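Q: Please find the sequence and the predicted model below.
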Amino acid sequence: MPKRLFYSLGFALGICLVMFQAALMPSGLAAGLAVLGLGGLLLGRNSVFAALLLGWVWANIAGAIIIESRPNSVYLNKPVEITGRVLGMPGRDALSTRFDFLVQSWAVNEHFEKTSRKIRLRWYRNAPTIEAGDQWRLWVKLRKPRGYRNRHGFDYEQHLFQKGITSTGYVLGNPPAAHQRLTTRVKVDRSRSRFSEFLTAHEPPLSEKGVLAALAVGDRMGISRQRWEILRRSGLGHLVAISGLHVGLAATFGFMVVGRLWRLAGTLTGKIPARLAGVWGALLCAFAYSALAGFPVSTVRAFIMISLGAVLLLVMRRPRPEDLLAAAMLVVGITQPLSVFSPGFWLSFGAVWLIVRFVVNPHFTADYWNEQARRETKAWFYKLLFYARTLIRLQIVLLIGLAPLLLIWFGELSLVSPVVNFFAVPVFELIVVPMVLLGLIFYFSGFSQVTTPFLSVSDWVISKVLFLSEWFSELPGAVLSLDPMQGTIAATCFALIVLGRRRVKRSIILLLLALFALASPGGGSRPAPGHVRLVLLDVGQGLAAVVYTANHVLLFDTGPRYGDFSLGEAVVLPELRGQGISFIDVVVVSHNSNDHAGGFGAIQRAFPIGRLNHSDPERSPSGDCELQDPWVWDDVRFQFLKSRPDGGQNINNRSCVLRISGPYGSLLLTGDIERHAEQTLVRRYGDDLKVDILQVPHHGSKTSSGLSFLGATQPLVALFSRGSTNRFGHPAPEIKRRYERLGIRMLDTAERGQLNLETTAQGWSIDTFADTRIRFWHH
């Protein structure tokens, strides 16, 4: 591995160090480290370490710029008037239109004050047609970026931070019509939007219009969750993102077409060689295709490598691919430092390095096979054999080489991906992508009717590829799933085996794996017999709790669902998979309110379930929680309490109530019960209600947590599960004061994120997301 690539890798690793900081480094420390890093580079001593220091400092500077640009609290959670313009392609769903907005000024004391902040807005009711570049004067309500803070799953706040989004909010009222400012970037974004709309309105309808939009203009919002699941399990996700492969094909297309046309022109070749014209054609096509994709990291990397390679070719130098890769990594790290945090950065650069290092073998190049072909009559056979051999080698190398990163980050590996990619890659490379490129050229040339045949052929081919991929993805053992800890161990073992056979700097690669392992949430061990662990997940305004014993798992409620977005899928499934769970012994849906039952469908599709308990009279009566006998798991007793008032029809008061007790502690899960149900419990169970841990009924509503109920339960700790800015005002101030007066410790998912409680011989061990995983972008 050349030194230049080590320096770029060190710089990128330094950028990643900021991911583990709860606070950004002071300016004095940053200046000192910068001087130390520059000195190391200039003196040529410990250059890789010096590059790492410079990357760390650079990431802290980039982070500070975004954090400092967040709005002052005076502008938050109240109507504020702003002016600015729409950035990028708006996204539309059944409920709202979502768009990024560059705030250029906002009202301060009846005067507009200039600013420059990027925010993300939603327009819910009667949203007009919004296009990139529109200038608007809007009344909005803003809030701090806030996601669901759990140890597993998607960190939305980190995602917004990486995108430079400083706040989120929604549009109020009906502002006047927008006026437009058509810059080059705006024209490109509008072209992307219109082509995506053209696909949606295409006649006859295109069955895979979401995949076509992703391939053509980088718009992946039209791909359904079911399609993403097929792509994930079959390992084809990279084909529907405009990646280096697609940009390389566009560049090749430009080089061949422009070079051939230039030769046909005849007289022009005397002034400018056809080779030079072809290179410019390749750069133009690569740039245009990257721009249509919105310049994601993979296309930026590919375009930089193509540009540098073209320059070196023009000056008659043969560039080393690894030098081009090092230069691209450095440029991306300097210009887009926050993108280095993403898995896509490492998977993109890692895949290219693996191809360069292990696939492009000088002993088995096309020249070798062409020489064999000249000696034989079946030239086409040897060319086909060369292509097939290279493709097989490519798939095996990528599967093995990227396995450590995939296992650490995602906890799973598609074992059928080499087979699926073996037939899918050639089809996309030789048919789909060229057809899409031709369709784009004709569409933007004003011949949209000519585009139809190319899109129809691509659509048909894609549908057949996905049909075969779905069959492979449903095979037993198609996906290897590991919890993050198992993935880290497997990745480290793999690295040690490979590094023992290759002459590379082991320390850098092992440091890389160590950083990725630290970045991945650890998979936890199970409690000992007699002990119990409660995980109260942050699902916003809702409830989802996972109870672990030594050998069993119980899920109490599944969080809400909003349209196609399910907290069961986004939060609960990552927690269970992160703990290596493959079977849920019992699922309890306390009652039918969306904030408690909305995520059940996602859970049911993902895991086999031993037993379902509920309070819904329309479901099977045998699953009614109040008819379920108590049971014991691993010396821990589970009992549903009979809490329903006689003749009560209130859905909240029908909630299942579960008491869990063991030798070292007890807890009570209450769902959304209110005063009548609480009084029923007190009357029926009296002092037997006493527990250590209480899930606060109904998110802290003023209709719950009566004094008699709290007097009977006498909890040491009360757990609130609620949304940080919920419209109900939960928890009610008087309810919080009541718990305070009784000396009960309160923990709130809106303030602390995920809550983890486990019994020990000395009492309850408690830790929260805020204690262990908080980062500077969460503040």
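A: Good, I have the coordinates.
Q: make it CA atoms for all contacts and neighbour counts henceforth
A: OK.
Q: give me every residue that touches Leu5.
A: 322-323, 325-327 (Cα atoms under 8 Å, 6 or more residues apart in numbering).
Q: this is the other structure I want to compare:
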Amino acid sequence: MRAGMFALALGLLSLGWLPVLPSVGWLVLLAALGVVCLGVRRYVVGLFLLGLCWACVSAQGALDERLGAQLDGRTLWLEGLVVGLPTQDVGSVRFELAQASSRRAQLPARIRLSWYGGPPVQSGERWRLAVNLKQPQGLLNPHGPDLQAGLLARRIGALGSVKAGERLAPASAAWRDGLRQRLLGVTAFGREGALAALVLGDGAALSREDWQVLQATGTVHLMVISGQHVGLLAGLVYALVAGLARVGGWPRRLPWLPWACGLAFAAALGYGLLAGFQVPVQRACIMLAVVLLWRLRFRHLGFGLPLLIALNGVLLVEPLASLQPGFWLSFTAVGVLIVVFSGRLGRWAPWRAWTRAQGLIAIGLLPVLLAWGLPISLSAPLANLVAVPWISVMVVPLALLGTLLLPVPWLGENLLWITGGLLELLFVFLGWVAAWQPAWIPIALPTWSGLLVCLGAALVLLPRGLPMRVLGIPLLLFAGFTPRDEVPQGQVDIWQLDVGQGQAFVLRTRDHAMLYDAGPALANIDLGERIVVPTLQRLGVRQLDLMLISHSDADHAGGALAVQRDMPVARVMGGTHDLPDALQARPCEGDEQWQWNGVRFSVWRWQGAGDSNQGSCVLRVEAGGETLLLTGDIDARAEAAWLRGPMAGPVDWLQAPHHGSRTSSSQAFVEVTAPRAVLISRGRYNNFGHPHPQVLARYAAQGIAVYDSAHLGAIHLRLGSGESAQGLRQQRRFWREPT
């Protein structure tokens, strides 16, 4: 039985590694072969094939639901029902629309919308909206999250920004949203958002600082409803019924054991419904159902079988769940606990079991965190040692009891006030731990090193006394001491990061690293902090020898302060004088040149510039007979000045001036530079029309290849090697459109 269930799970999980989905003909053939294998009792092969076929069919259905290319970028009037829990920010609201319909086109079943300057929106309302629709896609950078896969896993068929709208019907059956408003309206030491996260699984009300503290301490799983919370509640209900039965407080006409199991499962389901029934809750409920059934029948199933049943149950309901890191973290954590405790002889003292569990979970999750490029909390064992019992034993029961008693005047709100105080004390402790040991983003590991880390974690998790267990520790050290990819002498490793409507280039020689522009920062979104710094760390850059900001516009300089705050920067150079004083940027001098590892760098700036764009600091990089020109946002007048200077001449690679604006890339500039390829950094749906069709036509007339971050994601180039550039979206995955 276990072998067959393992094969079924393996087939379902294989989906994530497919570059393309099989055709209908192949799926029919594989499914028929699977049925034949079951008929001749080759259950392992048959269940694997059937699991793979079901996962592919489900994924193809999700792909077919996505917005068609003919509607991408169009504005349509549509109607739909607001579902989930809308997120209200300062000046904007984000929500999901289901049952979307339009008279002019067939629409995806589920659309995620943003409405800047819009009115409050509540779950359960029906709206008529004018929406600029977009295909579901996100920024894609090296070793970072693939937002497009995440959107597909949640079956979001389109994104959109609302231009106008009218409410057609008020909210109905929106009890979760109403309860959230009640929770956010209580007084709880400023921790009302944490209460909503614990009770409803809605982390939107947590502040950015709170999320940073939770991430740094490895306690994110405690602030949203997890399987641990569900299991705890079920255990409390079961223990309550069993305790009443033992002391004679349970009615004798009702058999206590079936009632204890039934009420425990009902409590778990109720809590799951509060949370929106996400993957950790699904896993917990399925495992709990198996364990309670075993308890009723007094049959020993072991610990591994409930986990396998839960794994297959979740994947059969939603095969795309495996495209999200939370799925792997959830099941890995439970699997680690099963391995740690089920293979031990004798008993551990409670304190010893608890401390070891936290340390071994951290080791078990290490390969998963590395594989997904997620931050690793070195303080997680210590933080969870205190936070898990604090949340599980004190905070969650009080939060649920206070929520249940909210209709009772004074009582419910006071219980939540006490809960908020407990949460405030916890966050004070976690803040101290985070300041002492921030999260660590390790360098992206090559496959061979990642496999060695996995082997090391598996060895460490084995019981004491088993052969070769001691080898696990040195193998784990590959996570922190694997050398980064070395750049050959005389070459430059270059990444044009995908930062939307902005720009950021990472340039690495053998011993040096620099950043040309730092990405945008607008409102409460700083891509210097969210994308540039983590990418630098994953690429193995721990210090910047130079951060060169072409000019002061927010789409180029906005992330500079975050980069300087989170990473050592030896010096900063700026193309304009109106950069923030905190950067201490030295002006870009037109005659400055230097060499790093056989690579020549030189800068130029038009001294007669009349505005920030014209005053962009231009960087020329020469390596191995190849040349790259980074131009910032210079316009045609600045280009003409550049053509009169000593730097003028042909280049191999050109960063399109001003994102391909019509005011740049003049005919004379394109003819003189004569690049074989041009790099464009821009947002796919930007409001400026970049790149302009006339500019693209000018490049095409010269036979110049165009690499556009809006379609390719981050773009990688090894200057001096003679190789072509490569966009991350050119790496085939079944959820990405062919480029």
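A: Cool, the structure landed. On a predicted model such as this, the values are computed, not experimentally measured, just so you know.
Q: now, the most widely separated pair of the contacts of Leu5 of structure 1?
A: Spatial extent of the contacts of Leu5 of structure 1 (Cα to Cα) is set by the pair Glu322 and Ala327 at 8.6 Å.
Q: give me the number of residues near Ala158 of structure 2?
A: 25 (other Cα atoms under 10 Å).
Q: Give me the aligned partner of it over in structure 1.
A: Aligned counterpart of Ala158 of structure 2 in structure 1: Ser167 (TM-score structural alignment).
Q: Not including adjacent chain positions, what is the nearest residue to Gly193 of structure 2?
A: Leaving aside its sequence neighbours, Gly193 of structure 2 sits nearest to Ala205 (Cα to Cα, 6 or more residues apart in numbering; 4.5 Å).
Q: Let me know whether that neighbour touches Gly190 as I believe.
A: No: counting by Cα atoms under 8 Å, Ala205 of structure 2 does not reach Gly190; the two are 10.9 Å apart.
Q: Have a look at those two and say which one is more surrounded.
A: Ala205 (19 against 15).
Q: and the residue of structure 1 sitting at the aligned position of that one, what does it touch?
A: Ala205 of structure 2 maps onto Gly222 in structure 1, with residues paired by TM-score structural alignment. By Cα under 8 Å, 6+ apart, the contact list for Gly222 of structure 1 reads 209-211, 213.
Q: repeat for Gly500 of structure 2
A: By Cα under 8 Å, 6+ apart, the contact list for Gly500 of structure 2 reads 139, 681-684, 709-710.
Q: buried residues in the helix ranked longest in structure 1?
A: Secondary structure of structure 1 per DSSP state H: the longest helix is helix 379-410. Neighbour-count burial for helix 379-410 of structure 1, counted by 16 or more other Cα atoms under 10 Å, picks out 379, 382-383, 386-387, 390-391, 393-395, 397-399, 401-410.
Q: How far does it sit from its chain's centre?
A: Chain-centre distance of helix 379-410 of structure 1: 26 Å, with Cα atoms, centre = their mean, to the nearest Å.
Q: What's the first helix or strand after it?
A: strand 412-414 (DSSP states H and E).
Q: by contact count, what packs against that next one?
A: Applying 3 or more Cα pairs under 8 Å, 6 or more residues apart in numbering; DSSP states H and E, one finds that strand 412-414 of structure 1 contacts helix 225-234, helix 379-410, strand 479-481.
Q: What does Glu751 of structure 1 correspond to in structure 2?
A: Correspondence of Glu751 of structure 1 to structure 2, assessed by TM-score structural alignment: His711.
Q: Its match against Arg729, yeah?
A: Yes: in terms of Cα under 8 Å, His711 of structure 2 counts as a neighbour of Arg729; the distance is 7.4 Å.
Q: Relative to Trp58 of structure 1, how far out is the residue nearest to the spatial centre of structure 1?
A: Closest to where the C-alpha atoms of structure 1 average out (Cα atoms, centre = their mean) is Phe154, at 5.1 Å. Distance, Phe154 of structure 1 to Trp58 of structure 1, by Cα to Cα, to the nearest Å: 25 Å.
Q: swap in Leu292 of structure 1?
A: Applying Cα to Cα, the value for Leu292 of structure 1 to Trp58 of structure 1 is 29 Å.
Q: same check, this time on Leu231 of structure 1
A: 36 Å.
Q: Ok, Phe442 of structure 1 next?
A: 43 Å.
Q: mind checking the SS state of the aligned residue in structure 2 for Gly84 of structure 1?
A: Under the alignment (TM-score structural alignment), Gly84 of structure 1 pairs with Gly80 in structure 2. Under DSSP: H, G, I helix; E, B strand; the rest coil, Gly80 of structure 2 falls in the strand class.
Q: got the contact list for Gly80 of structure 2?
A: With Cα under 8 Å, 6+ apart, Gly80 of structure 2 has these contacts: 97-101, 126-128.
Q: change it to 6 Å
A: 97-100, 126-127 (Cα atoms under 6 Å, 6 or more residues apart in numbering).
Q: again with Val569 of structure 2
A: Neighbours of Val569 of structure 2 in contact, by Cα under 6 Å, 6+ apart: 543-544.
Q: Check the spacing between the counterpart of Ile225 of structure 2 in structure 1 and Phe454 of structure 1 real quick.
A: Under the alignment defined by TM-score structural alignment, Ile225 of structure 2 corresponds to Ile242 in structure 1. Separation of Ile242 of structure 1 from Phe454 of structure 1 (Cα to Cα): 18 Å.
Q: Do you have the helices of the stretch 551-700 of structure 2 handy? List them.
A: 554-557, 560-566, 636-643, 667-673, 693-701 (DSSP state H, counting those that start in this stretch).
Q: Out of these, indicate the one that is most buried.
A: helix 554-557 (a mean of 22; mean count of other Cα atoms under 10 Å).
Q: now that helix: which residue numbers in structure 1?
A: Counting by TM-score structural alignment, helix 554-557 of structure 2 corresponds to 594-597 in structure 1.
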